[in-house]
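Engineer: here is my input, please return the structure:
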Amino acid sequence: MSVSNAVPLTILLVEDDEVDIMNVKRAFKKNNISNPLLVAHNGIEALEVLRSTDSDAPKPKIILLDLNMPRMGGIEFLKEMRQDPALSKLSVFVMTTSNEDGDKIDAYNLNVAGYILKPLSMDRFIAAVSTLKSYWTLCEYPS
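Structural biologist: Purely as a prediction, here's the structure:
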């Protein structure tokens, strides 16, 4: 799905669990989401992708972020990202197993667009991804 009949938004999935990565890809397929999906396995990899100087690679506008990852977790990644003027305005949706109020508060204080708890059943996960698709399809983003 594209925004304003433009090139589809690139999405960055920051997730270390291969099963969860496959579930996201499956949910994208079930929802006919054809947006390019990049995968980073931790916050350090995600920052490398976002800061890449490869001008041919489309820059992600939306990030789907797990919180519990090795090397650099989601909250630490969010703090780093929000301090970078080139990255601070990106839309981030947390998708995590953490039901801790502290994590939710930290995430929302770092301006996440939403906080989705997993594991949902596959049907509920597909529905959650459908809602995300509706959100980013309706939003207008600067070029």
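Engineer: from now on I want contacts and neighbour counts done on CA atoms only, so please keep to that.
Structural biologist: OK.
Engineer: and the longest helix for the chain?
Structural biologist: The longest helix of the chain (DSSP state H) is helix 122-138.
Engineer: second chain to compare with the first, below:
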Amino acid sequence: MSEPIQNLRAAYHILERNIIRALRTQRGDATQLSLQVTEALRLLQAAEPHRTAFPPTEYAMLQQSITVMVQQLDEARHLSSDSPEGPNLVVAHRASTGGRPRIEIDPRFLAQALDLRGTTHLASVFTCSARTIRRRVTVKACVQLYKRVDWEVQVISKR
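Structural biologist: Model prediction:
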């Protein structure tokens, strides 16, 4: 086989791998997917001068495969990885109490969030102070703040 054909075959396999990765990870990102479309069309354009060197069935398969890749990339441009169906997840809301609005946080979500981050980081997520997060943890008893070990009390809360 000629060297240009081998190079085109290798380039096709690399392109195929990159397009599969893009379809899995770049859904909805029109810029990145457009780059992959350009690469696919560029490969087809590079194969055109060597059309006679390819076996006819292989060249037809190359054209068909690149056409399918471009169609899938075009479809993926209009998709989003987040499904719009269903209501948004509400884990915190402000409750009117007649004075300063109180921030109510779902205790289950707060307990799981504290396993991952400290109160300072969660304060920026909930747009409140870290003290507010610590108070909600104490009031809702989401996590065990203290434990007794050999008659001594030790603080185990994350900060």
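Engineer: quick check: TM-score for this pair?
Structural biologist: After superposition, the two chains reach a TM-score (TM-score structural alignment, normalised by the length of the first structure) of 0.23; 55 aligned residues with a Cα RMSD of 4.6 Å.
Engineer: what residues of the longest helix of the first structure count as buried?
Structural biologist: By neighbour count on 16 or more other Cα atoms under 10 Å, the buried set for helix 122-138 of the first structure is 125, 126, 127, 128, 129, 130, 133, 136.
Engineer: nearest to residue 10 of the first structure, of those residues?
Structural biologist: residue 136 (10.8 Å; Cα to Cα).
Engineer: how close does the closest one sit to residue 11 of the first structure?
Structural biologist: Using Cα to Cα, to the nearest Å, residue 136 of the first structure is found at 10 Å from residue 11 of the first structure.
Engineer: sorry, back to before: just give me the closest of the buried residues of helix 122-138 of the first structure to residue 18 of the first structure.
Structural biologist: residue 125 (15.9 Å).
Engineer: work out for me the element the closest residue to that closest one other than its chain neighbours sits within.
Structural biologist: Leaving out its chain neighbours, the residue that sits closest to residue 125 of the first structure by Cα to Cα, 6 or more residues apart in numbering is residue 27, at 7.1 Å. Per DSSP states H and E, residue 27 of the first structure falls inside helix 18-30.
Engineer: remind me what the following helix or strand past that helix packs against, helices and strands.
Structural biologist: Next helix or strand after helix 18-30 of the first structure toward the C-terminus (DSSP H and E): strand 37-40. Counting contacts by 3 or more Cα pairs under 8 Å, 6 or more residues apart in numbering; DSSP states H and E, strand 37-40 of the first structure packs against strand 10-14, helix 43-50.
Engineer: and with 10 Å instead?
Structural biologist: Contacts defined by 3 or more Cα pairs under 10 Å, 6 or more residues apart in numbering; DSSP states H and E place strand 37-40 of the first structure against strand 10-14, helix 18-30, helix 43-50, strand 60-65.
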